[in-house]
Every structure is written in structure tokens, then in C-alpha cells.
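S.K.: attaching a predicted model along with its sequence, questions to come.
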Amino acid sequence: MTGQTTAQPAASTAPVDILIAGGGYVGLATAVAVKAASPHLRVLVVDSAPPGNWKKDPRASAIAAAASRMLDRLGCWQPILPDAQPINDMIVTDSRTSDPVRPVFLTFDGEVSPGEPFAHMVENRTLNAALHAKAGELGVEIIEGIGVDRFDTHAGSVTVHLSDGLTLEARLLVAADGMRSKLRERAGIKTVQWDYGQSGIVCTVHHERPHNGRAEEHFLPAGPFATLPLKGNRSSLVWTERTRDAERIVGLDDFRFEAELEQRFGHKLGTIKVEGPRRAFPLGLMLVREYVKPRFALVGDAAHGIHPIAGQGLNMGFRDAAALAEIIVGTDRLGLDIGSLAALERYQSWRRFDTVQMGVTTDLLNRLFSNDITPVRAIRDIGLGLVDRMPGMKRFFIRQAAGLSGNTPRLLQGEAI
């Protein structure tokens, strides 16, 4: 069943090399990265979501420059590019909702190198379609509509029990099953987490005038309000509110919802109109104590959940995918066991510091900016103004946002594994 996407069990129940639980972007990116470099490995993706459910995702994501380099190296970026909106520049403001004027404290040019924006906005359906197509082309097997119920680890393999009763043997099980990962819990991996008492309202709006590729982040007392440009006169919004207020706002009728939105969005782009559904997601911090167990590894939201204030959640998942793929491929080329704890601990040590650092950074930023304490506002605004006058510091932040700092996996540098 090579290259086929199906809601039925794989035709062959022979042992697989890697079984990935979760067919979202990170799970598929991991599968594609491994299979592209080591086509002899049998890679199976099992996704509990209904077949084709990914085609209905109305959201959009910020794809950092490092992630787009990886997608390009894997042959996924060219199909995405016509629908990707480059972020040409970004401004940061700090104000109250009632303020008639929002002074700009910080501006960023959008390029990490000539002609290379630090990020693009891509609709999730487009991203998923490209990853699915490449997975099929490479021979990654995909089963949709069936999940992993449990697994048993042995010395040389892991036995994976699927929800339809099928049992498979694998050398390595990768959990890419999201923030509420059942496999993480079954593996006995503990987490450090807390709730922010905030929710992120996500929706898409159409506006009368063009955005010219500008992203804006308004720091308001309840949390950041981010406006991210999409193709055409459209923008994706990530609107943070206290959870009780977010639930009330999402429950409003269209007229009153757009009135609340207009108070924060403003009139700079003319008349606005909400397109498609609006949803609210609870926000919190979640970091795992361990990334791996014998023959078991976590990637993406199963390994970490951070505040969207820096727009790095998905890009951290792609860093996981690139790092794990590099470890797996390198281990396999040496003729060693890809599921051994010795190999997987190299992946854990590579990703742990970066994840904790980003989690702590976003936590501090959220605490600093999601309040209306006058002395704190004065200090943070002075800080933003100072950064705006320091080109070297701004370049550093742009590289951070682009995912090009630190010990970056080869794929994220645009290099083959």
C-alpha cells in the first residue's frame, strides 16, 4: 500500500521501522524527512482523525524561514509558495483598548537575508496538502481514522496496538498526538504545566484595504492581539483574552463579535468582515520532563505547549522533526539501532534546552505584557524603544523569530541530512 492514504489497516502487517502516531504537520514532516533521506526504512503514520479531516482546517500558521528552508529541501515548499504570504515587516504597539492612538514602539524589517522573509503565513490546508502529497510520493504509509490504543516495549521492538484491534511491531514509536497526548501518559512521562487563565481566539477576517504584508502585535491589558497577513485582503488573528471574556466574545452573534473585534483591530484597513468559524483555545505552558523512553520519542505539541505570543509553537515542532530525523538517519547509516535509548537520548539532549528556553521566554513575555500596571508599562515601553534603536539587537531577534539561532538541525539550514 505504498504511498496510499487510507482509512483501512495497512495491507502488510510486517514489522515497520518507525510508526508515527499523529498525522498533523509535525508527524508528517518527521515521516517525510526520514523517508526522503533513508528510503529503505518502512515508515507508517497512524492518525486517529477521520479521513480527510485535515482538509477542513480553517486556520493559518506562521512558517519561519528555517521551517520554509526545511520544507523546500524536502520538496514541499514550491507547491505551498503560490499561496504563502510573506511577512514584509512587523510593528509592535503597547496600549489600552480605549486608547485613540496606538504608538508604535518597535518595528522590524521582514528579511533575514536579501529576498528571504523571516516568515510566511500559510493556511493549514495548504501546508497539510503539500506534506500529504510528498509523503505519498516517497512511499510513507498512512492510515487515517485509526489511533494507537497502547504499546508494549521490548528489548528489540515495540508492540503497537491500534484501535481497530490490529497489532504491529516497530523499532521506534514516535508520538505526535498533540497536547493531550495519550501516548505520553502511557509512557509515564511527567510534565510541568500551568494554565494562564487566558484563551486565544482564532479567526480570519477580510478587510477593505491591503495589508502590504505587515504583521502587527498589539499588547493589550488582557494579552497580545496579533494581526497576521494572508494572501489577498485577508488577515489571520490570534486574539488573547481572559478565558471568561473569550468564551463570552466567541458566543456573540456576528454583529456584536465584529464590534468587539473592531475595537482592537481599528479602522486602518477599512471595513472588516469575519470569514469562516471563530474558535477559542485555552492557553498554558506545558513542558515534558523527558522527551524519550526506550523505543519511544515525543515530537511537537506532545512534547511542549507554549504561549502564542512569539508565534513559535509550530516552528518548535518542526525543529523537533528535523532533529529527530537527523538522529534517526545518522544512527541508521552507522548500522546501529534507531530505537535504542542511546540514540534517542541524543535527540533529547539536543531539543531539551531549546524547548525550556523558549517556554520560559514566552512565559515571561506574557507575564510582562498581559497586565495594565502603570510602572510596568512604562518600563516595558522604554525597553521596546531602546531595542528599536539598536540594529544589532533587532537582527538578533529577527534570527530568533526565523528559527536560525542556536544548534540548528541541517534541514532547517536548508541542507540535506
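M.R.: That came through, no problem. Residues are numbered from 1 along each chain as shown.

S.K.: alpha carbons only for contacts and neighbour counts from here, please
M.R.: Will do.

S.K.: in stretch 195-212, what's buried?
M.R.: For stretch 195-212, a neighbour-count test (16 or more other CA atoms under 10 Å) marks 196, 198-207, 210-212 as buried.

S.K.: in strands, which of the residues you listed fall?
M.R.: Counting by DSSP state E, the part of the buried residues of stretch 195-212 found in strands is 196, 198, 199, 200, 201, 202, 203, 204, 205, 206, 207.

S.K.: of those residues, which is the nearest to residue 394?
M.R.: Using CA to CA, residue 200 is the member of those that sits closest to residue 394, with 26.7 Å.

S.K.: hmm, residue 245 and the closest one touching each other?
M.R.: No: in this structure residue 200 lies outside contact range of residue 245 using CA atoms under 8 Å: 10.7 Å.

S.K.: right, and residue 105 touches residue 94 too?
M.R.: Yes: Residue 105 lies in contact with residue 94 (CA under 8 Å); the separation is 7.3 Å.

S.K.: neighbour count winner among those two?
M.R.: Per other CA atoms under 10 Å, whichever of residue 105 and residue 94 has more neighbours is residue 94, with 22 against 18.

S.K.: residues contacting the more buried one?
M.R.: Counting by CA atoms under 8 Å, 6 or more residues apart in numbering, residue 94 touches 102, 103, 104, 105, 218, 219, 220, 381.

S.K.: take this one as well and set it beside the first:
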Amino acid sequence: MSTQHFDLVIVGGGMVGASLAIALAGRGLRMALIEAYQPDAESQPSYDDRAIALAYGTRRIFEALDVWPRLAEATTPIRDIHVSDRGHFGFTRLAAGEEGVPALGYVVTARNLGRVLLERLPQIDGLDIIAPASLLSFENDEDIVRLDVERDGVVTTMSTRLLVGADGINSTIREQLDLPVSRWAYGQSAIVTNITPSRPHRNVAYERFTDTGPVALLPMSEDRCAVVWTVRDEQVDEVLALDDAAFLAAFQQRFGYRLGNFLRTGRRAAYPLQLLRARESVRGRVAVI
């Protein structure tokens, strides 16, 4: 069997990998996107129910990629940002109108963002979507990268002029290259959920600094708010074990009553906070993004 050859192979079909493939559409490149999960927003773990705040600059990028018109209907604009410090008077307020932009940012769930990106991928000429599949190994030669890919128990050899690793924090490509990294564990985790307050959020995002870490509320549809509550690692199990009423009361005590009483909450999940930065992102014909 002859070896398949590509100009570019992207490993990882999450937000970064999918966006890169879309950005390179129409350039006459033969590309492959290798993804470990089925190419739909329901099965891809990158596209879960977490709320993401997209900057206005990101909107401009997605507009250039012709993604924004489809994505806009699933977003909630942030018109103002309110920043305060628990236990201290005063606050800082940023307003979109004063900055001359329609919004400071936009809130969207990762699932909705993934749905829009994944709908766009099959429309790209010259892009092969290889999924579910996994990269077994690769050889980073001077002129080409050779790689072995497993799909449905069958191993296929292919080659590419450029291999891009967009496979997340636990990147197998970065590990196989043995790229040096800087790591920092903050000893904190983010509890994420959504809540419904008694007062409308009026498209205001809130950040409040507390003794255990910052708390953020982001405006969502139906006057819900996405919550990011930073707690110390040793507090995570205790907070996740709270029932809805106890969780709302505890979070109310952290945030205050600027949005009135918190009435309802959704499912909670915790994500450890850590910094990982590759000190080298390109080696030969392989790049990690």
C-alpha cells in the first residue's frame, strides 16, 4: 500500500486544531485532521458544557474565517465588566461603549462552539478527517515527517511536510519530542456551573477577588450566569458534596447580593488550575500549539 502524503497533518480536533484547519482552508493544501473521538460535539471531551468567554478580538478572527455568523446566535455579549475585591469598598467597571466596541466579549458553551467548528470542517476542500484514530509514532526527518496512525485496528503510514500537535495539555506529540516544559500547580481548582439569579444580569460580567481565589460570573442566555468559583484544592470535595441549596448559600456568601438571591444551580464540576508552558514549540517539521 502506498503512503498517503499531506502538506499538513493536525493532531487534535478540539478548538485549537479545528480552528487551524478552518483558517488554512482555500490555500490549496492537502491536510489531514487526526482526532481520537468521533467528529461531533457530543463525544469530543473538549466540547463540554463549560462556558467560554471569547474576546472581541476572537470575534474578529472568527468573522474572517466566516464562522461568526453561525456562532453569534449561540453567544451572549458582555457589555460591561464589574471588578471588585471582597471586604473592600470600591470597584472597577469597564464598558463596551467607552471602548468603542459592540461588546467586550462573548460567552458561549464549549459544546456550541464545537458544534459550529465541526460543522465547518467537512466543507473544507482537501481536508481528510481521520477519526476516531490515534497517532502511534512519528519520525521527524529533515524534509518530511513520517507517522503511523491507528484507526479501527488498522495501522496506516502517512507522511507530511508539517505535523502540528494540537492535542492538549497532555500532548503525546510534545512528550514524544521530549520538549522541555515549565509547570506550576496553583493548589487551586475551579468549580464551574451555572446559576439563575433573581435579578437580570443585564449583560454584565463580574469578577470578585476573595481570600480563596477569584470568583467570576458570566452572562448567559435566559438570564442565567456561568460560574467560575476558585477554591483551594483541599476544599474541592467538600464544595462538590453540597446539595443545591447549600451550594447556593455558600456561593451567595462568597459573591454577595449584587444580582439578588441565587435561585437555581446546575451540575457542578471541578478543574485543577495549573500552568504548563512548552519552552520550545517547534522542532524540525513538528510544531506544538
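M.R.: Good, I have the coordinates. None of the values given here were measured: they were computed from a predicted structure.

S.K.: sorry, back to before: so what's in contact with residue 105 and residue 94 of the first structure at the same time?
M.R.: Overlap of the contact sets of residue 105 of the first structure and residue 94 (by CA under 8 Å, 6+ apart) consists of residue 381.

S.K.: check the gap between the closest residue to residue 117 of the first structure other than its chain neighbours and residue 83 of the first structure for me.
M.R.: Leaving aside its chain neighbours, residue 117 of the first structure sits nearest to residue 111 (4.1 Å; criterion: CA to CA, 6 or more residues apart in numbering). To residue 83 of the first structure, residue 111 of the first structure is 19 Å away according to CA to CA, to the nearest Å.

S.K.: all helices of the stretch 201-350 of the first structure, in order?
M.R.: With DSSP state H, counting those that start in this stretch as the criterion, the stretch 201-350 of the first structure has helices at 243-250, 254-265, 313-333, 341-369.

S.K.: can you say which of these is packed in most?
M.R.: When the helices of the stretch 201-350 of the first structure are scored by mean count of other CA atoms under 10 Å, the highest mean neighbour count falls to helix 313-333 (a mean of 23).

S.K.: what's the matching range in the second structure for it?
M.R.: Mapped onto the second structure using TM-score structural alignment, helix 313-333 of the first structure covers no residues at all.

S.K.: thinking again about what came up before, JSON lines for the contacts of residue 94 of the first structure, including distance to residue 359 of the first structure?
M.R.: Output for the contacts of residue 94 of the first structure, formatted as JSON lines (distance: CA to CA, whole Å):
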{"residue": "102", "distance to residue 359 of the first structure": "28"}
{"residue": "103", "distance to residue 359 of the first structure": "28"}
{"residue": "104", "distance to residue 359 of the first structure": "26"}
{"residue": "105", "distance to residue 359 of the first structure": "24"}
{"residue": "218", "distance to residue 359 of the first structure": "21"}
{"residue": "219", "distance to residue 359 of the first structure": "19"}
{"residue": "220", "distance to residue 359 of the first structure": "21"}
{"residue": "381", "distance to residue 359 of the first structure": "23"}
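
S.K.: quick one, which of those are buried?
M.R.: Buried subset of the contacts of residue 94 of the first structure (neighbour count, 16+ other CA under 10 Å): 102, 104, 105, 218, 219, 220, 381.

S.K.: residue in the second structure matching residue 137 of the first structure?
M.R.: Matched across to the second structure, residue 137 of the first structure falls on residue 123, judged by TM-score structural alignment.

S.K.: what separation do you get for that match and residue 117 of the second structure?
M.R.: 11 Å.

S.K.: which of those two has more neighbours?
M.R.: Ranked by neighbour count (other CA under 10 Å), residue 123 of the second structure and residue 117 place residue 117 first, with 24 against 11.

S.K.: tell me how many other residues crowd the aligned residue in the first structure for residue 261 of the second structure.
M.R.: Using TM-score structural alignment, the partner of residue 261 of the second structure in the first structure is residue 270. If you count neighbours by other CA under 10 Å, residue 270 of the first structure ends up with 12.

S.K.: close enough to count as contact, residue 163 of the first structure and residue 145?
M.R.: No: Residue 163 of the first structure lies out of contact with residue 145 (CA under 8 Å); the separation is 9.3 Å.

S.K.: quick one: which of those two has more around it?
M.R.: Neighbour count, other CA under 10 Å: between residue 163 of the first structure and residue 145, residue 145 has more, with 18 against 14.

S.K.: many thanks, have a good one.
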